[in-house]
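Peer 1: Provide a 3D model corresponding to the input given below.
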Amino acid sequence: MKKVNQYIDNLFAKQDPLLEEVIESIKENDMPSISVSPSSGKLLTMLVSISGAKNLLEIGALAGYSGICLARGFQKNGRITSLELEEKYATLAHKNLKKAGYGNQVNYITGPALKSLEKLASENKKFDFFFIDADKGNYENYLDYCIKLAEPDALAIADNVLAAGSVADASIEPKPRTERMKQFNQKVASHPKLESIILPIGDGLTISKVKSDK
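Peer 2: This is a model prediction of the structure:
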């Protein structure tokens, strides 16, 4: 899987100085190196562009790598609401989004994401694209809120769903997130409101379309 991803990254995700600066800013600030892979980032850009999404919700900002990839897919009227637990992470992410030219199109809400999601739901906010890449223990809860906040036919993307392949291959040493990702994947696969598939890019991306009530 690692070699396959390296091949895809090398072939389709060419050197990107701006995103490399984001990775460097993560190292300089002693933050965890958990951004999406280059090919996963390119896929996010393509999905936003193809879907025509204009109002995005990102759960987990880190330093803004995925935020830049999402923003590259929308037009001038596109907006991102990004939920981030750590204030210092959100500050760095916003700095990097400004450098990329999207500073005025992103709004950061800091604190526990579930509380932020509850507030957004109480305000009847709606989004047409979601990206989940935060604490794995709450993925199922985040998914529930995404469905509640979704416009008809919205897309919901979740990262790290393969847990380095351990969800499917018992010979691979389980990760702390393995069982949680198995449960999440099962929920996504069987949810009556979703039409979904997993793409084995990066650490695995689940792509779900929220079905309309029609």
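Peer 1: drop to CA atoms for contacts and neighbour counts, all remaining ones
Peer 2: Noted.
Peer 1: Can you name the residues that contact Tyr142?
Peer 2: By CA atoms under 8 Å, 6 or more residues apart in numbering, the residues touching Tyr142 are Leu114, Ile132.
Peer 1: Can you list the buried residues in the host helix or strand of it?
Peer 2: Using DSSP states H and E, Tyr142 falls within helix 139-149. Buried residues in helix 139-149, defined by neighbour count with 16 or more other CA atoms under 10 Å: Tyr139, Glu140, Tyr142, Leu143, Tyr145, Cys146, Ile147, Lys148, Leu149.
Peer 1: Let's check: the centremost residue of this structure is which one?
Peer 2: In the chain, the C-alpha nearest the mean C-alpha coordinate belongs to Phe131, at 3.2 Å (CA atoms, centre = their mean).
Peer 1: Now do the contacts for it.
Peer 2: Contacts of Phe131 (CA under 8 Å, 6+ apart): Leu56, Leu57, Glu58, Ile59, Ala156, Ile157, Ala158, Asp159.
Peer 1: from memory the fourth one sits against Ala134, does it?
Peer 2: Translated: Ile59. Yes: assessed by CA atoms under 8 Å, Ile59 is found in contact with Ala134 at 6.1 Å.
Peer 1: With neighbour numbers in mind, choose between those two.
Peer 2: Neighbours were counted for Ile59 and for Ala134 using other CA atoms under 10 Å; Ile59 has more, 26 against 22.
Peer 1: which ones are touching that one?
Peer 2: For Ile59, the contacting residues are Ser82, Leu83, Glu84, Ala113, Phe130, Phe131, Ile132, Asp133, Ala134, by CA under 8 Å, 6+ apart.
Peer 1: one more to line up against the first:
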Amino acid sequence: MPSDPALDQALQTSAAAGLPPHNVSPNQGKLLLLLAQIQGAQSILEIGTLGGYSTIWLARALPSNGRLITLEAAPKHAEVARANIAHAGLSEVVDLRLGQALSTLPQIAAEGHTFDLIFIDADKPSNPDYFAWALKLSRPGSLIIADNVVRNGAVIDSSSNDPSVQGVRCFNELLASEPRVNATAIQTVGSKGYDGFAIAIVMADQ
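Peer 2: Model (predicted):
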């Protein structure tokens, strides 16, 4: 990926603030942008903001009247993300909401939102719950994308005691058995190693 001042600064300020290096890799960020553009997304929900790196990629895919809501539980992360999003010139596009996602998602549903694309990249043990909310906040044709579904191959280990591995395994099983979606997982290799996205298209209403 070529150098990009806003994206580069987002990574630099996040690292300087001590945020964990859990942002998507540059090639994954570009993939998110392309998927949002292919989808023609006008409304995006991101569960897990961190420093706003993936938020910037996704928000750049939106048309001038588009809107992105991103959810972040940690006040420090949200503060860093707000600054990074502002530096990228996207403050008018992005609505960052602070609080535990499982508390914020019912509020978003009560506001009547539905989304063209939903990106799940937060605490992995909660992935099954996030998927349930993603279905409620989507429409037929919506895309649901989840990060870290390969985890260097760890997800094949059914005996793992890692809560993140178990959360992803449960999410993958739900995705495979859910009749309202058509889904696959793609493996990615890049600057952050070996991982992957799950990509699902919603085929029918609840």
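Peer 1: Give me the TM-score for these two chains.
Peer 2: Aligned and superposed, the two chains score 0.91 in TM-score terms (TM-score structural alignment, normalised by the length of structure 2); 200 aligned residues with a CA RMSD of 1.9 Å.
Peer 1: that older thread, in strands only, show me the contacts of Phe131 of structure 1.
Peer 2: Leu56, Leu57, Glu58, Ile59, Ala156, Ile157, Ala158, Asp159 (DSSP state E).
Peer 1: before we move on, back to that, isn't there a helix covering the residue nearest to the centre of structure 1?
Peer 2: No: under DSSP: H, G, I helix; E, B strand; the rest coil, Phe131 of structure 1 falls outside any helix and is assigned strand.
Peer 1: Now the terminal residues of stretch 46-58 of structure 1, how far apart.
Peer 2: By CA to CA, to the nearest Å, the extent of stretch 46-58 of structure 1 from end to end equals 16 Å.
Peer 1: Return the set of buried residues in stretch 175-186 of structure 2.
Peer 2: Leu175, Arg180, Val181, Asn182, Ala183, Ala185.
Peer 1: Which of those residues fall in strands?
Peer 2: Val181, Asn182, Ala183, Ala185.
Peer 1: so stretch 26-38 of structure 1 corresponds to what in structure 2?
Peer 2: Mapped onto structure 2 using TM-score structural alignment, stretch 26-38 of structure 1 covers residues 14-26.
Peer 1: got the contact list for the matching stretch?
Peer 2: The contact list for stretch 14-26 of structure 2 (CA under 8 Å, 6+ apart) reads Met1, Leu50, Gly51, Tyr53, Ser54, His77, Val80, Ala81, Gly190, Ser191, Lys192.
Peer 1: between the residues you listed, which has the most around it?
Peer 2: Result: Gly51 is most packed of these (other CA under 10 Å), 31 neighbours.
Peer 1: Mind telling me what that residue corresponds to in structure 1?
Peer 2: In structure 1, Gly51 of structure 2 lands on Ala63 (TM-score structural alignment).
Peer 1: quick one: its match is in a strand?
Peer 2: No: counting by three-state DSSP, Ala63 of structure 1 is not part of a strand but coil.
Peer 1: Now do the same contact list for the nearest residue to it once chain neighbours are set aside.
Peer 2: Excluding its sequence neighbours, the residue lying closest to Ala63 of structure 1 (CA to CA, 6 or more residues apart in numbering) is Ala93, at 4.0 Å. With contacts defined as CA under 8 Å, 6+ apart, Ala93 of structure 1 is in contact with Ala61, Leu62, Ala63, Gly64, Tyr65, Gly67.
Peer 1: One more: Arg67 of structure 2?
Peer 2: Counting by CA under 8 Å, 6+ apart, Arg67 of structure 2 touches Gln42, Ser43, Ile44, Ala59, Val93, Val94, Asp95.
Peer 1: which residues in structure 1 form helices?
Peer 2: 2-12, 17-28, 38-51, 65-71, 87-99, 113-122, 139-149, 178-190 (DSSP state H).
Peer 1: Pipe the ones in strands among the contacts of Phe131 of structure 1 into CSV and attach distance to Leu11 of structure 1 per row.
Peer 2: Shown next, in CSV, are these (distance: CA to CA, whole Å):
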residue, distance to Leu11 of structure 1
Leu56, 28
Leu57, 29
Glu58, 27
Ile59, 29
Ala156, 26
Ile157, 23
Ala158, 23
Asp159, 21
